[in-house]
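>>> Requesting a structural model of the entry that follows:
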Amino acid sequence: MPTPRLTLLGKPGCHLCDDARAIVLEVAGERGLALEERNILDDETLLDRYAEEIPVVLIDDRVHTIWRVDADRLRRALDERQNPA
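Sure, this is the predicted structure:
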């Protein structure tokens, strides 16, 4: 199974995005994964879709969570993605 792709959607000056980044980077580091960050202000489609919902964490381009990131929930989701039943 390919390595999961983690993406954080946010924007500068967003304190929830900063909090989410710290958690996602911690979990990504544990798993040896890279984190792609996308600024919704640079993409009108993302801005229209997520303007009121950032930060958004995507796993393989699917929404995992919005606003607050729970490290244990993210770990479980990545484990399930890497080791499907």
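>>> alpha carbons only for contacts and neighbour counts from here, please
OK.
>>> Would you check how far apart residue 54 and residue 41 are?
Distance from residue 54 to residue 41, counting by C-alpha to C-alpha, to the nearest Å: 11 Å.
>>> Would you do the same for the sequence below? I want to compare the two.
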Amino acid sequence: MAEAGGWTNSARVVVLGKPGCHLCADAWGVVERVTDEFGATRAEVSLHDVSEPEREDYWDKIPVTFVDGERHDFWRVDEGRLRSVLNS
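The predicted model follows:
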């Protein structure tokens, strides 16, 4: 797996996705709701804006969620799990 770039630290929670991805839209909805609850920062990053090795690594896993710079979930965001990590 390629090591993710500095973009993973652009906010406490980062969602890597692509335009037109319905799973990405669903994930973003969960991330918005939970980060609002905790007052945590969030950011969206397009798969098109990352390095080629990162695109190759993540293209089949989007949306990919990162928390505090570490990969947290992929394909779907587990709301309870996200709440738990933000609460710790």
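>>> quick one on the thing from earlier: settle it for me: which of residue 54 and residue 41 of the first structure has more neighbours?
Shown here are residue 54 of the first structure and residue 41; by other C-alpha atoms under 10 Å, residue 54 has more neighbours (22 against 15).
>>> Spatially central residue in the first structure, please.
The centroid of the first structure falls nearest to residue 57 when counting by C-alpha atoms, centre = their mean (2.3 Å).
>>> Now for residue 68 of the second structure, how many residues are close by?
If you count neighbours by other C-alpha under 10 Å, residue 68 of the second structure ends up with 15.
>>> What residue in the first structure is paired with it?
Using TM-score structural alignment, the equivalent of residue 68 of the second structure in the first structure is residue 60.
>>> Contacts only, for that match.
Residue 60 of the first structure is in contact with 4, 5, 6, 7, counting by C-alpha atoms under 8 Å, 6 or more residues apart in numbering.
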